[in-house]
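> got a structure for you, letters missing:
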């Protein structure tokens, strides 16, 4: 007789029961459906329903957004808003990120992949649904450093292999052993503090995360990941053109950032603990856009007057109480956002006269 197929739901329950018996109740759990990510990069939220296969939908309806952790592996299913956030940060094979990002910002992008599961959210590694290359069916793709790389088959096949591997690792585990930490959607941070058996990359903090990327990368996107710091190693990425570190908890920008002579876009926004900028920022000779929105920056270094290519500067919702003097010496600016600041009206009028070609965003 042919072997009776087992549903993904039944398989998961079986391995979860095995894990909790061996490792304890802390080896499995369920994320709240309404759990909010730290950031949703683009305002236009995609309709991901067409990219969710029926067997996955049935699994989620039955079990919710579960996570499971053994001594060797971790797997967690993303709640809806996290699914959107990571999908917006996922690239498209054979297309430049600049092109995809522009479409997503404009709300015209047709999403080909949707992230649905992860092992380590801080690296945007995990699994996405997308069309298979041999047909129209939806299959699981492995995602590494934000890019879908390899087809792994239908959802049920992929999950069965994942669970078989987890079950095998549990057979050799001693009762009461410690499992890996689950993908911490609500409190993910670098470095990992006080966690048992934390992966080496986490134990070494933000440096380890940056160190994984090629030094000739043209763009690095870390929006929403709790870096805690912008490490000095950033100075080694001399080919970088775009750096996105929005909502990352950084409080300091290292002088090494000034080595990035090709950097055009720098987003430091939504980091309220960031109060000062190094003078070396004036060495970013190619910089065109600087976003400091909702940071703690109270003034700007005079060295910014060397940024002759800077066109867009966002200082919205910063604690500025006086117009930084350097702004009066930057007539090449074309857009300067000062919404939600408490700047004196007389200073703003002087600034308007000093920057006649610049569009000022005021309260």
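Received the coordinates, thanks. Quantities reported herein were computed from a predicted structural model and do not represent experimental measurements.

> C-alpha only now, for contacts and for neighbours.
OK.

> For residue 313, which three-state class applies?
strand (DSSP: H, G, I helix; E, B strand; the rest coil).

> I'd say it and residue 336 touch.
Yes: counting by Cα atoms under 8 Å, residue 336 is a contact partner of residue 313 at 5.0 Å.

> what touches both of these two?
Common neighbours of residue 313 and residue 336 (criterion: Cα atoms under 8 Å, 6 or more residues apart in numbering): none identified.

> Compute the distance between residue 124 and residue 149, please.
13 Å (Cα to Cα, to the nearest Å).

> Give the residues shared as contacts by those two.
What both residue 124 and residue 149 touch, as defined by Cα under 8 Å, 6+ apart, is the set residue 143.

> Those two - which one has more neighbours?
residue 124 (22 against 14; other Cα atoms under 10 Å).

> That one: what's it in contact with?
Residue 124 makes contact with 86, 90, 118, 143, 144, 145, 146, according to Cα under 8 Å, 6+ apart.

> ditto for residue 158
140, 152.

> so which strand or helix has it?
Assigned by DSSP states H and E, residue 158 belongs to helix 155-171.

> Equivalent analysis for residue 105, please.
helix 97-106.

> can you check residue 220 too?
Assessed by DSSP H and E, residue 220 sits inside strand 219-221.

> which of the residues in that strand are buried?
219, 220, 221 (16 or more other Cα atoms under 10 Å).

> Tell me how far the nearest residue to residue 109 once chain neighbours are set aside lies from residue 124.
Of all residues not flanking residue 109 in the chain, residue 103 sits nearest, at 4.7 Å (Cα to Cα, 6 or more residues apart in numbering). Going from residue 103 to residue 124 by Cα to Cα gives 20 Å.

> Kindly report the same for residue 269.
For residue 269, the distance to residue 124 (Cα to Cα) stands at 20 Å.

> then this one, side by side with the first:
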């Protein structure tokens, strides 16, 4: 058991030592208590599989000097107990999650329209996270009392309250992490570290550092698929302006992960249902995609379906047949009421309904029907 007094002393120590040194000292305590799987860092070059919007922005006016010095010395580090975690986001991930945040006092539809058009002025930039799925964590923005840059708490993709300057916030976070470490019970400390490791899942959600296949510039969507072996287990096509998904996608019989975010898709072929081993399907940020083919109900291995920021107004009833689906993202879709199929999906653990105009009473009925599912709403 790490001594609580020693942890607090290390976290609070200041003066001639930098915050970066205090963080290193805290990492050492985590490593000694829980092993090396409890701490680590993200490569600065880590690239999300797809950006939320085509138009990026320059975050530098929103990044305070003490934060810049911290990441200059340390890079983008993370710490986890398996239950409590904090990770500092590398640059492209900062932009990606910042694009997914709303703004206090504004409707998401208006914010989204500006970001799609490239006319939005960003007031906040997310720099650290506890949970990227629900966009929870911390961002920088100007104080409501002036122009000073302060840390804001982000809950369910919305900046909620000011937490003070970066250095003050960081000291408090390190103290909280130290206390979480010191309060672990004996059973948890003696357990193996299977629950530990990179806490935000950024590396699994990012592009490979080296791209093995050079995609053709011409030949349309069919030409793009022709560049890949039919035995591929993963296809990452985020950002490619496909427009359509060819029927030949059904030939990829070994496919387990298919990433089609921001590809300009307007419809999907029924042949998609032939992907019997597909576990993860990402169709996010295809605003002209209005419906799914009924054949999606044949994807019996599917565990995760991301439909965030699509133009969907309904879901096929066949979706209710997906007995292994545990994650479904319907954030910022055009759904005005809950499709009946959702009430059949007893395996769901996470359902994201943020920024949808679905009536609260319908959502409450769904919560009653799916008591084991976390239903996120605003």
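Looks like it came in fine. Treat the numbers as computed from the prediction; the structure is a model and nothing was measured.

> Please state their TM-score.
In this superposition the chains share a TM-score of 0.52, using TM-score structural alignment, normalised by the length of structure 1; 212 aligned residues with a Cα RMSD of 3.4 Å.

> What number of residues are in the vicinity of the aligned residue in structure 2 for residue 164 of structure 1?
For residue 164 of structure 1, the aligned position in structure 2 is residue 175, judged by TM-score structural alignment. A count of neighbours around residue 175 of structure 2, defined by other Cα under 10 Å, yields 19.

> from memory residue 175 of structure 2 sits against residue 8, does it?
Yes: the criterion here is Cα under 8 Å, and residue 175 of structure 2 meets it with residue 8 at 5.9 Å.

> Could you export the contacts of residue 124 of structure 1 as CSV, including neighbour count?
Below are these laid out as CSV (neighbours: other Cα atoms under 10 Å):
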residue, neighbour count
86, 26
90, 26
118, 26
143, 23
144, 16
145, 18
146, 20
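
> show me where the stretch 1-150 of structure 2 has helices.
Under the criterion DSSP state H, counting those that start in this stretch, helices of the stretch 1-150 of structure 2 are mapped to 4-12, 19-34, 65-74, 91-100, 108-117.

> any idea which of the buried residues of strand 219-221 of structure 1 is closest to residue 37 of structure 1?
Nearest to residue 37 of structure 1 out of the buried residues of strand 219-221 of structure 1 is residue 221 (Cα to Cα; 15.6 Å).

> Could you pull up the contacting residues of residue 360 of structure 1?
Residue 360 of structure 1 sits in contact with 335, 336, 337, 338, 352, where contact means Cα under 8 Å, 6+ apart.

> Quick check: it vs residue 353 of structure 1, distance?
11 Å.

> and if you look at residue 167 of structure 1?
70 Å.

> Please identify which of these two sits among more neighbours.
Each of residue 167 of structure 1 and residue 353 has its neighbours counted (other Cα under 10 Å); residue 167 has more, 17 against 13.

> Look up the closest residue to the more buried one, ignoring the ones flanking it.
With Cα to Cα, 6+ apart, the residue lying closest to residue 167 of structure 1 is residue 15, at 6.0 Å.

> Just the ones of the contacts of residue 360 of structure 1 in helices?
If you go by DSSP state H, these have residue 352 in helices.

> follow-up on the earlier one: alignment lookup: the residue nearest to residue 167 of structure 1 to structure 2.
Matched by TM-score structural alignment, residue 15 of structure 1 corresponds to residue 26 in structure 2.

> related to what we said a few turns ago, ok, the residue nearest to residue 167 of structure 1 touching residue 163?
Yes: using Cα under 8 Å, residue 15 of structure 1 is in contact with residue 163, at 6.7 Å.

> What lines up with residue 52 of structure 2 in structure 1?
By TM-score structural alignment, residue 52 of structure 2 lines up with residue 41.

> and its match, how far is that from residue 102 of structure 1?
For residue 41 of structure 1 relative to residue 102 of structure 1 (Cα to Cα), the value is 12 Å.

> Then residue 157 of structure 1?
If you go by Cα to Cα, the gap between residue 157 of structure 1 and residue 102 of structure 1 works out to 35 Å.

> and what of residue 17 of structure 1?
Applying Cα to Cα to residue 17 of structure 1 and residue 102 of structure 1 gives a distance of 45 Å.

> Among the two, which residue is more densely surrounded?
Between residue 17 of structure 1 and residue 102, counting by other Cα under 10 Å, residue 17 is the more crowded of the two (15 against 12).

> Would you mark the buried spots in stretch 107-122 of structure 2?
Buried residues in stretch 107-122 of structure 2 (16+ other Cα under 10 Å): 108, 111, 112, 115, 120, 122.

> quick check, nearest of the residues you listed to residue 311 of structure 2?
Closest to residue 311 of structure 2, out of all of those and judged by Cα to Cα, is residue 112, at 12.8 Å.

> Mind listing residues that contact stretch 70-79 of structure 1?
Contact partners of stretch 70-79 of structure 1, identified using Cα under 8 Å, 6+ apart, comprise 19, 23, 27, 31-35, 65-69, 115-119, 166, 169-170, 173, 177-183.

> swap the cut-off to 7 Å and go again
Residues outside stretch 70-79 of structure 1 that contact it (Cα atoms under 7 Å, 6 or more residues apart in numbering): 19, 27, 31, 33, 35, 65-69, 116-119, 166, 169-170, 178-180, 182-183.

> does residue 152 of structure 1 count as helix, strand or coil?
Under three-state DSSP, the three-state class of residue 152 of structure 1 is strand.

> Touching, residue 59 of structure 2 and residue 125? I think so.
Yes: under the criterion of Cα atoms under 7 Å, residue 59 of structure 2 makes contact with residue 125 at 6.5 Å.
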